[in-house]
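1. All I have is the shape, not the residue letters:
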């Protein structure tokens, strides 16, 4: 299982958003060993970011993380810097390396 989000950041808030996202995943990575957290920036639309995280063991692990007070606090700290965002959960159906 994987999680992702698309983050549309307010103008001139990009650096603060990146800082808040980094703080959020620094804490999450200690609680969720083995999960890789990535933040990517759209080169054609520099206020648009996506994050991709995983692999998670399953929906229970994702739900526990999303229901935690730490997750809610980190989301609140980022929301003031966002115009909008969308969070998704994905299952792996194919992989080539």
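-> Looks like it arrived, so ask away. Note that the structure is predicted; figures quoted are calculated from it, not measured.

2. When you work out contacts or count neighbours from here on, use the C-alpha atoms and nothing else.
-> Fine.

3. Show me what the helix ranked longest in the chain is in contact with.
-> If each helix of the chain is counted by residues according to DSSP state H, the longest one is helix 14-31. With Cα atoms under 8 Å, 6 or more residues apart in numbering as the test, helix 14-31 has contacts from 9, 35-37, 47, 71, 74, 77-78, 81-82.

4. if we look at the next helix-or-strand element following that helix, which residues are touching it?
-> Downstream of helix 14-31, the next assigned helix or strand under DSSP states H and E is strand 36-41. With contacts defined as Cα under 8 Å, 6+ apart, strand 36-41 is touched by 25, 29, 47-55.

5. Just give the number of residues close to residue 17.
-> 22 (other Cα atoms under 10 Å).

6. make that residue 8, sorry
-> With other Cα under 10 Å as criterion, residue 8 counts 19.

7. tell me the SS of it?
-> strand (DSSP: H, G, I helix; E, B strand; the rest coil).

8. thinking again about what came up before, out of the contacts of helix 14-31, which comes closest to residue 61?
-> residue 35 (11.0 Å; Cα to Cα).

9. here's the one I want to compare it with:
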């Protein structure tokens, strides 16, 4: 896949719901992968703030990101975690430099 854009999400999960969030995120990512094959998603957990998670992934185009954010995979996935998150901050990023 030729990558032109990335998505990044910063998630603050209500304490005690971290495992529930990881499961729900994986469900959303699996559904997204079925609808948009060839992509890759990554969820990371902050070691210093264990209820903060960062998700990221590459996309082929801005149009694909916009389609995904309007899709049931995203909207229903977001709805499934709404009660267990304190904050969600979505970002759309362009590559500025690479090494290696």
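-> Nice, I can see it. Model, not experiment: these values are computed from the prediction.

10. Can you pull the TM-score for these?
-> The TM-score (TM-score structural alignment, normalised by the length of structure 1) is 0.95; 96 aligned residues with a Cα RMSD of 0.8 Å.

11. still on that earlier bit, now, of the contacts of helix 14-31 of structure 1, which are buried?
-> Buried members of those, scored by 16 or more other Cα atoms under 10 Å, are 9, 35, 37, 47, 71, 74, 77-78, 81-82.

12. will you turn these into TSV that also has distance to residue 3 of structure 1?
-> Output for these, formatted as TSV (distance: Cα to Cα, whole Å):
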residue	distance to residue 3 of structure 1
9	19
35	10
37	9
47	20
71	14
74	16
77	19
78	17
81	21
82	19
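
13. for these, which one is nearest residue 94 of structure 1?
-> Nearest member of those to residue 94 of structure 1, counting by Cα to Cα, is residue 35, at 18.9 Å.

14. Structure 2: which residue goes with the closest one?
-> In structure 2, residue 35 of structure 1 lines up with residue 39, judged by TM-score structural alignment.

15. gap between its match and residue 17 of structure 2?
-> 27 Å (Cα to Cα, to the nearest Å).

16. Find the centremost residue of structure 2, please.
-> Closest residue to the average C-alpha location of structure 2: residue 55 at 4.3 Å, with Cα atoms, centre = their mean.

17. Is that residue in contact with residue 12, as I believe?
-> No - contact criterion Cα atoms under 8 Å: residue 55 of structure 2 and residue 12 do not qualify, at 11.4 Å.

18. Residue 57 of structure 1 corresponds to which position in structure 2?
-> Match for residue 57 of structure 1 (TM-score structural alignment): residue 60.

19. Counterpart of residue 6 of structure 2 over in structure 1?
-> By TM-score structural alignment, residue 6 of structure 2 lines up with residue 2.

20. Enumerate every residue touching its match.
-> 52-56, 89-92.

21. Per the alignment, residue 30 of structure 2 pairs with which residue of structure 1?
-> By TM-score structural alignment, residue 30 of structure 2 lines up with residue 26.

22. any idea how far that match is from residue 37 of structure 1?
-> Taking Cα to Cα, one finds residue 26 of structure 1 at 9 Å from residue 37 of structure 1.
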